[in-house]
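>>> just the structure for this:
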Amino acid sequence: MFPHERLPLAERYAGLLATEGVVRGLIGPREAPRLWDRHLLNCAVLGELLPQDATVCDIGSGAGLPGLVVAIARPDLQVTLVEPLLRRTTFLEEVVAELELDNVTVVRGRADALHGIQVFDVVTSRAVAPLERLLQWSMPLVAPVGALVAMKGASVHDEIEAAQKTLRALRCATPEVSLLGESLLDSPTSALRVAWADPGEVSWPPAPTSPGSRKRGPGRTSSTRRRRR
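Prediction:
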């Protein structure tokens, strides 16, 4: 899951999580002994769904899961960690500096602060919110040919069912659920991928709807297309 030359970085990150991460309340004390199987390896397999040389935005990054892990495992990726809490972004910045991760940027703020400003090939998250809310935060950051890729639990199919109205309103493609690391992990990672149904009609912000015109979903017009940045 980690290239040979990147494994020492993963080990140093695990050490920081087990020490500073616990002291600062970012990781529970009981999580420290099982950091590798429950957190690092669990997140690293997400790289299977990330395209080569992609730009990745990890929203609600917390202690860097999964954003920092995939940035360590995949140096070809350009990863932006978005986290609103100062104590968390301080920790993230310290880890990035200590490990000299030149493919990582830390942004303190909410995901919606980037809406209409920046887009990414992939928007990742882990245990941030139910799918209905996650779509509203994430999809405006997804490039036309990009995707939301979220780590989810056993209730993923229930979340998809509950989010049907939002999926239709945003004009998303049918969600895809994958089990990652089945041959490597005792508990495989469940990952949800959501792309746009029609990349040609992705835009931000939405154009006003004139009387009598066909109503479009949030953030969509046929005449204004979002550019990849």
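>>> CA atoms for contacts and neighbours, from now on please.
Noted.
>>> can you tell me the helix or strand for the spatially closest residue to A191 that is not a sequence neighbour?
Setting aside the residues directly before and after it, A191 is nearest to M151 in space (Cα to Cα, 6 or more residues apart in numbering), at 4.6 Å. Following DSSP states H and E, one finds M151 within strand 142-152.
>>> immediately after that strand, which helix or strand?
Sequence-wise, the next helix or strand downstream of strand 142-152 (DSSP H and E) is helix 156-162.
>>> next structured bit after that following helix?
Under the assignment DSSP H and E, the closest C-terminal helix or strand after helix 156-162 is helix 164-169.
>>> and the contacts of the following helix or strand past that following helix?
For helix 164-169, the following helix or strand on the C-terminal side (DSSP H and E) is strand 176-180. Contact with strand 176-180 is made by 45-46, 48, 188-194, as judged by Cα atoms under 8 Å, 6 or more residues apart in numbering.
>>> between these, which sits nearest L167?
Closest to L167 out of the contacts of strand 176-180 is V194 (9.1 Å), distances taken as Cα to Cα.
>>> test my guess that C57 contacts T124.
Yes - C57 lies in contact with T124 (Cα atoms under 8 Å); the separation is 6.1 Å.
>>> who's more crowded, those two?
Ranked by neighbour count (other Cα atoms under 10 Å), C57 and T124 place C57 first, with 30 against 27.
>>> quick check: L40 vs L46, distance?
Using Cα to Cα, to the nearest Å, L40 is found at 10 Å from L46.
>>> what do those two both touch?
Shared contacts of L40 and L46 (Cα under 8 Å, 6+ apart): P66.
>>> next, the structure of the following sequence, for comparison with the previous one:
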Amino acid sequence: MHDESPDLASTETDPWDGDPRLADYFDQAWPAVLAFHDLLVQEGELRGLIGPRELTRLWERHLLNSAAAVRFLPETGLIVDVGSGAGLPGVVVAAMRPHAQVMLVEPMERRVSWLNDVVQATGLTNVEVRRARAQELDGAVEADAVTARAVAALDKLYRWTAPLVRDGGSVVAMKGARADEELIVAAKAMRAVGLVDGKVHETVTIPGTEPTRVVTAVRRVRGVR
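I've put the predicted structure just below:
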């Protein structure tokens, strides 16, 4: 006799689906963010971008989590999202910062194809998808801010991303529970690449969600000590 019980991950739903607070929070970005969410539901698992259990927590764990970084980003200029993968946080950033130009940087061809499909489906006009590694863009871009989510430990991430940021620009990384420890470990790397003022921020998007840890650092203006 075999177990015919259904896979729980396939029958559960995201508790945030249909919550009116989502549309209120995302405001003018809501149509694009909702279209992105729906595309992740329809194709994310099939295309190897998210696991089946993530479908029941897309809003809080991924989309609202990504949105938490937006308050630390400029409203205009160039924002480069490295290791974009499924488009988190870059697509959410582009939707919520419509007057900025957002470059989604991703080395894997199948993910680049996905990101191009997302841009088309969401109707976002302020997005460029670039197939590359962050290290390959040194000297090719000068960003006002660089974002990263689940890409690498901070010491390594800073070596990859600081060369892409203009003087006075920032690196905004989304991190987990060990963010403070990572920042301490990264102190030497920060000094070496000209980053200062490293801070860990715990920020909440909608009351009731888990706080997101966002680590910010600023590219020192050369010639200023």
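>>> re the thing from before, quick one: residues contacting the residue nearest to A191 of the first structure.
With Cα under 8 Å, 6+ apart, M151 of the first structure has these contacts: 46, 124-127, 189-192.
>>> centre-most residue in the second structure?
Nearest residue to the geometric centre of the second structure (Cα atoms, centre = their mean): P89, 2.0 Å.
>>> that one matches what in the first structure?
Aligning on TM-score structural alignment places P89 of the second structure opposite P66 in the first structure.
>>> again, but for N126 of the second structure
So, by TM-score structural alignment, N126 of the second structure is matched to N103.
>>> likewise T56 of the second structure?
Aligned partner of T56 of the second structure by TM-score structural alignment: P33.
>>> what does T216 of the second structure give?
Counting by TM-score structural alignment, T216 of the second structure lines up with R193 in the first structure.
>>> with V105 of the second structure instead?
In the first structure, the residue matched to V105 of the second structure (TM-score structural alignment) is V82.
>>> count the neighbours of that match for me.
Using other Cα under 10 Å, V82 of the first structure has 26 neighbouring residues.
>>> check which helix or strand covers it.
strand 78-83.
>>> same question, A145 of the second structure
A145 of the second structure belongs to strand 143-149, assigned by DSSP H and E.
>>> so which bit of the first structure is the next helix or strand after that strand matched to?
Using DSSP H and E, the helix or strand that follows strand 143-149 of the second structure towards the C-terminus is helix 154-161. Taken onto the first structure by TM-score structural alignment, helix 154-161 of the second structure occupies residues 131-138 there.
>>> about what we covered before: average offset between the strand holding V82 of the first structure and the second structure?
Once fitted to the second structure, strand 78-83 of the first structure is off its aligned match by 0.4 Å on average (mean Cα distance after the TM-score superposition for the first structure).
>>> by how much does whichever helix or strand comes after that strand deviate from the second structure on average?
Next along the chain after strand 78-83 of the first structure, taking DSSP H and E as the criterion, comes helix 86-99. Averaged over the aligned pairs, helix 86-99 of the first structure sits 0.7 Å from the second structure after superposition, using mean Cα distance after the TM-score superposition for the first structure.
>>> can you give me the angle helix 86-99 of the first structure makes with strand 78-83?
Orientation check (axes from the mean of the first three to the mean of the last three Cα atoms, to 10 degrees): helix 86-99 of the first structure against strand 78-83 gives 150 degrees.
>>> list the buried residues of helix 86-99 of the first structure.
For helix 86-99 of the first structure, a neighbour-count test (16 or more other Cα atoms under 10 Å) marks 88-89, 91-93, 95-96 as buried.
>>> quick revisit: overlap of the contact sets of C57 and T124 of the first structure?
Listed contacts common to C57 of the first structure and T124 are G67; contacts here mean Cα under 8 Å, 6+ apart.
>>> counterpart of V33 of the second structure over in the first structure?
V33 of the second structure maps onto A10 in the first structure, by TM-score structural alignment.
>>> surely that match meets V70?
No - A10 of the first structure lies out of contact with V70 (Cα under 8 Å); the separation is 10.0 Å.
>>> returning to that earlier point: tell me the secondary structure at the match of T216 of the second structure.
strand (DSSP: H, G, I helix; E, B strand; the rest coil).
>>> quick check: it touching P175?
Yes - using Cα under 8 Å, R193 of the first structure is in contact with P175, at 5.7 Å.
>>> trace A186 of the second structure over to the first structure, please.
In the first structure, A186 of the second structure lands on A163 (TM-score structural alignment).
>>> that match: neighbour count?
By other Cα under 10 Å, 18 other residues sit near A163 of the first structure.
>>> I figured it hits L131, correct?
Yes - using Cα under 8 Å, A163 of the first structure is in contact with L131, at 6.3 Å.
>>> quick check: closest non-adjacent residue to the match of T216 of the second structure.
Leaving aside its chain neighbours, R193 of the first structure sits nearest to V149 (4.5 Å; criterion: Cα to Cα, 6+ apart).
>>> list the contacts of whichever residue in the second structure pairs up with that neighbour.
In the second structure, V149 of the first structure lines up with V172, judged by TM-score structural alignment. V172 of the second structure makes contact with 69, 72-73, 145-148, 214-217, according to Cα under 8 Å, 6+ apart.
>>> again with L40 of the first structure
By Cα under 8 Å, 6+ apart, the contact set of L40 of the first structure is 14, 65-66, 69.
>>> is it in a helix, a strand, or coil?
Quick answer, by three-state DSSP: L40 of the first structure is helix.
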